[in-house]
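1. Sequence unavailable; structure follows:
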C-alpha cells in the first residue's frame, strides 16, 4: 500500500484530500505546515508528497528544496497542489517537482497524477533520461 504525505495548512482541504487518497487505498500522513512535513518525510519516507505552497513555518517551495537537497529522500515524487501559484512564477520551472496542479483540482485528475507518479516511483530530477513527467514535458 502506497504511503502519501499531504502538506496542507487548511484543515478542511487536508481532510478532503486524505479521504480521496484513503478511498483509493493509500495510507495517508498529514502535516499542517512545511516544517512538520519535512520532519515526516525524514521519519516515514513516504512514497509521494503532495504539498501546498502557502504554508506557515516553511512554505512549499522551501519544502521541495529541502527534500531535493537530501540524498536519502531527494528522489521522492512531489506534487504541488496550490492556489498560491502566480502566473509566470519562475520557481514553477526550477522547483524540481513532478507535477503542479491548481486548486480546485478535480479529484480524478489528482488521483491520476498521483497514481502515475507512484508507478514511476522514486526518480532523479534535472538529469537526462529522467522518467519524471515534468522533466519530459520540458525537454520536448
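-> Great, that's in hand. Just so we're clear, the structure is a prediction, and the values are computed from it rather than from any experiment. Numbers count the residues shown, from 1 in each chain.
2. From here on, just use CA atoms for contacts and neighbour counts.
-> OK.
3. what's the distance between residue 55 and residue 65?
-> Distance, residue 55 to residue 65, using Cα to Cα, to the nearest Å: 15 Å.
4. between the two, who's got more neighbours?
-> Shown here are residue 55 and residue 65; by other Cα atoms under 10 Å, residue 55 has more neighbours (20 against 15).
5. Correct me if wrong: the more buried one contacts residue 9.
-> Yes - using Cα atoms under 8 Å, residue 55 is in contact with residue 9, at 5.7 Å.
6. quick one: common contacting residues for those two?
-> 32-33 (Cα atoms under 8 Å, 6 or more residues apart in numbering).
7. these two touch, right, residue 74 and residue 63?
-> No - judged on Cα under 8 Å, residue 74 makes no contact with residue 63 at a distance of 11.1 Å.
8. So which of those two has more stuff around it?
-> residue 63 (23 against 19).
9. Which other helices and strands does the host helix or strand of that one contact?
-> Using DSSP states H and E, residue 63 maps to helix 60-69. In terms of contacts (3 or more Cα pairs under 8 Å, 6 or more residues apart in numbering; DSSP states H and E), helix 60-69 is packed against helix 34-44.
10. how far is the helix it packs on from where the chain is centred?
-> 12 Å (Cα atoms, centre = their mean, to the nearest Å).
11. Against that first model, consider the following:
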C-alpha cells in the first residue's frame, strides 16, 4: 500500500489532504514543520511527500533538496503545495527537485489526482 507524507503547518490543510487520501486507501503520515517532515521521510520512506513551502524550521524547498541529496531517499516523489505562485517560486521548486507544484488555494480532487498519477508512475 502506498504511503504519502503530508507536511503543512496549517492543520486544516493537513487534515483535509490526509482525509482525501485515506478515503482512497492510501496510508498517510503527517508533519507540522519541515524538520518533522524530513525526519518522517528518513524514517518512514514515503512514496510521495506533499510539502508546504512555508513551514517553520526547514522550508519545503529545504526538505526537497535534502531528499534529493540523499541517495536512499531519491525514489521519494515530491509535490510542493504552496501559496507562492510567482513564476520564480515555481522555478525554484522545480530546481530543488520537485516532481510537481500545486498552488493554494487548490482543489483537493486535483491534488489527489496528481498524487495518484505519481504513484502510478512509480509502480514497476
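-> All right, it came through fine. Nothing here was measured: the structure is a model prediction, and the numbers come from that model.
12. Overlay them and tell me the TM-score.
-> For this chain pair, the superposition-based TM-score is 0.92 by TM-score structural alignment, normalised by the length of structure 2; 122 aligned residues with a Cα RMSD of 1.4 Å.
13. quick revisit: compared with structure 2, how much does the helix holding residue 63 of structure 1 deviate?
-> Helix 60-69 of structure 1, aligned to structure 2 and superposed, deviates on average by 0.4 Å (mean Cα distance after the TM-score superposition for structure 1).
14. mean shift between the helix or strand that that helix is followed by and structure 2?
-> Later in the chain than helix 60-69 of structure 1, the nearest helix or strand by DSSP H and E is strand 78-82. Mean deviation of strand 78-82 of structure 1 relative to structure 2 after superposition (mean Cα distance after the TM-score superposition for structure 1): 0.7 Å.
15. moving C-terminal of strand 78-82 of structure 1, what's the next helix or strand?
-> Beyond strand 78-82 of structure 1 toward the C-terminal end (DSSP H and E), the next one is helix 91-94.
16. Would you indicate which residues of the helix or strand just after that following helix are buried?
-> Per DSSP H and E, the first helix or strand lying C-terminal to helix 91-94 of structure 1 is strand 99-102. By neighbour count on 16 or more other Cα atoms under 10 Å, the buried set for strand 99-102 of structure 1 is 99-101.
17. residues touching residue 6 of structure 1, list them.
-> Residue 6 of structure 1 makes contact with 14, 17-18, 28-31, 37, 49-51 under the criterion Cα under 8 Å, 6+ apart.
18. buried subset of those residues?
-> 14, 17-18, 28-31, 37, 49-51.
19. Dump those residues into a markdown table; add distance to residue 83 of structure 1 as well.
-> Converted to a markdown table, those look like this (distance: Cα to Cα, whole Å):
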| residue | distance to residue 83 of structure 1 |
| --- | --- |
| 14 | 14 |
| 17 | 15 |
| 18 | 18 |
| 28 | 21 |
| 29 | 21 |
| 30 | 18 |
| 31 | 18 |
| 37 | 19 |
| 49 | 17 |
| 50 | 13 |
| 51 | 11 |
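20. out of the residues you listed, who's nearest residue 90 of structure 1?
-> Distances from residue 90 of structure 1 to those, taken as Cα to Cα, are shortest for residue 51 (17.7 Å).
21. do you know how far that closest one is from residue 139 of structure 1?
-> Distance from residue 51 of structure 1 to residue 139 of structure 1, by Cα to Cα: 24 Å.
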